[in-house]
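Q: how would this look folded up:
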Amino acid sequence: MDKKEEKKMEAYIYGGIFALSNKLQLLGDKFDSNISTKQWFLIAIIASFKYEAPTISMTAERMGTSRQNVKKMASILERRGFLVIVKDKEDGRIQRLELTKYCTDYFEQRMESEEKYIENLFADFDEEMLLGVFKGIKQLEKNIMVLEKQNEEES
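A: Below is the predicted model:
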């Protein structure tokens, strides 16, 4: 592949990520009218912390968004019973996000349909294709971290 074709492919991938992100969000929002894709992602991020309830800041960092955005979504989810915002036991200024039993039960009930959704999303992906996409996304994450660090140093 020549350099010109490579640049075209990179531009397509870059734009495609945005288009796919929008389509995935719309599709996910239709999947369950009770919870948006972004709210689901926030809950998934909180659940990924295994040893203690994460702080709002820890969650925002892992989610790739602002602390204020997480706080706003968490407040909505708290009112709907999916999580509670609690003060840290050692430092009352720190707020942690804890998923409720209601949340756990809710997602257990939809687990089968979630698995089917993911299965359909990745239909016709063979192992090689899946591994290629996985490796590509991991490399993009690394490159983005380098660019973020460069931007911080320049600021």
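
Q: drop to CA atoms for contacts and neighbour counts, all remaining ones
A: Noted.

Q: the residue nearest the centre of the chain: what's it in contact with?
A: What sits nearest the mean C-alpha location of the chain, by Cα atoms, centre = their mean, is residue 41, with 4.4 Å. Contact partners of residue 41, counting by Cα atoms under 8 Å, 6 or more residues apart in numbering, are residue 63.

Q: here's the other one to compare against:
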Amino acid sequence: MGQREQEQFIFANIFLLANKLQLIGDSLMEETTLKQWFLLIMIKTMQKEQPSISEISDFTGNTRQNTKKMLENLARKGYVTIEKSTVDNRALCVSLTEKCFEYFVVNEKSGNEFLDKVFKNIDKEKLTIVIEFFEQLFQNIDKFNGSKEVKYD
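A: Okay, the predicted model is just below:
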């Protein structure tokens, strides 16, 4: 397989992998979808007390509209609160609730078991190569897209 075919293979398989992970993840989650869970994790990762919806959408690479819709669903379920910013009345700020943090604790074990199954028989060296690959891919996409570079520490 030539380089162009390898690139096409990888590109197509990223989408296939995302779809398969979403199907499996959605079937394992009780109150949230995999995308909603991911959004909650990303907000926690931001380590900002009350990020705005715009900041969250920039950080996660989603549109503001999609982010707001997911957050409204999560607010109805009690995982987040959405309030007007005290600094900027136009901005809506998001806070994770106690229910959200309890959800993280309750689902940690099943999440780890899921990861164990997904990454079974993949050694640390291969994981390191994939991490480096994705870091470079994100850098290339951010340059192509002209968007803000996001660090995934």
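
Q: can you give me the TM-score here?
A: TM-score for the superposed pair, counting by TM-score structural alignment, normalised by the length of the second structure: 0.91. Supporting figures: 147 aligned residues with a Cα RMSD of 1.3 Å.

Q: one step back: gap between the residue nearest to the centre of the first structure and residue 4 of the first structure?
A: 37 Å (Cα to Cα, to the nearest Å).

Q: equivalent analysis for residue 106 of the first structure, please.
A: 50 Å.

Q: of these two, which one has the most company?
A: residue 106 (12 against 9; other Cα atoms under 10 Å).

Q: tally of neighbours for residue 59 of the second structure?
A: 19.

Q: what do we get in the first structure for it?
A: By TM-score structural alignment, residue 59 of the second structure lines up with residue 62 in the first structure.

Q: the one helix or strand that match maps to against the second structure, how far on average?
A: Element membership for residue 62 of the first structure, per DSSP states H and E: helix 56-63. With the two structures superposed, helix 56-63 of the first structure lies on average 0.7 Å from its match in the second structure, counting by mean Cα distance after the TM-score superposition for the first structure.

Q: list the buried residues of that helix.
A: Residues of helix 56-63 of the first structure classed as buried by neighbour count (16 or more other Cα atoms under 10 Å): 56, 57, 58, 59, 60, 63.

Q: ok, now stretch 24-31 of the second structure?
A: 25, 26, 28.

Q: ok, the residue opposite residue 122 of the second structure in the first structure once aligned to residue 24 of the first structure distance?
A: For residue 122 of the second structure, the aligned residue in the first structure is residue 125 (criterion: TM-score structural alignment). Relative to residue 24 of the first structure, residue 125 of the first structure is positioned 17 Å away (Cα to Cα).

Q: what number of residues lie near the aligned residue in the second structure for residue 147 of the first structure?
A: Aligned counterpart of residue 147 of the first structure in the second structure: residue 144 (TM-score structural alignment). Around residue 144 of the second structure there are 9 other residues, counting by other Cα under 10 Å.

Q: three-state assignment of residue 144 of the second structure?
A: Three-state call for residue 144 of the second structure (DSSP: H, G, I helix; E, B strand; the rest coil): helix.

Q: okay then, goodbye and thanks.
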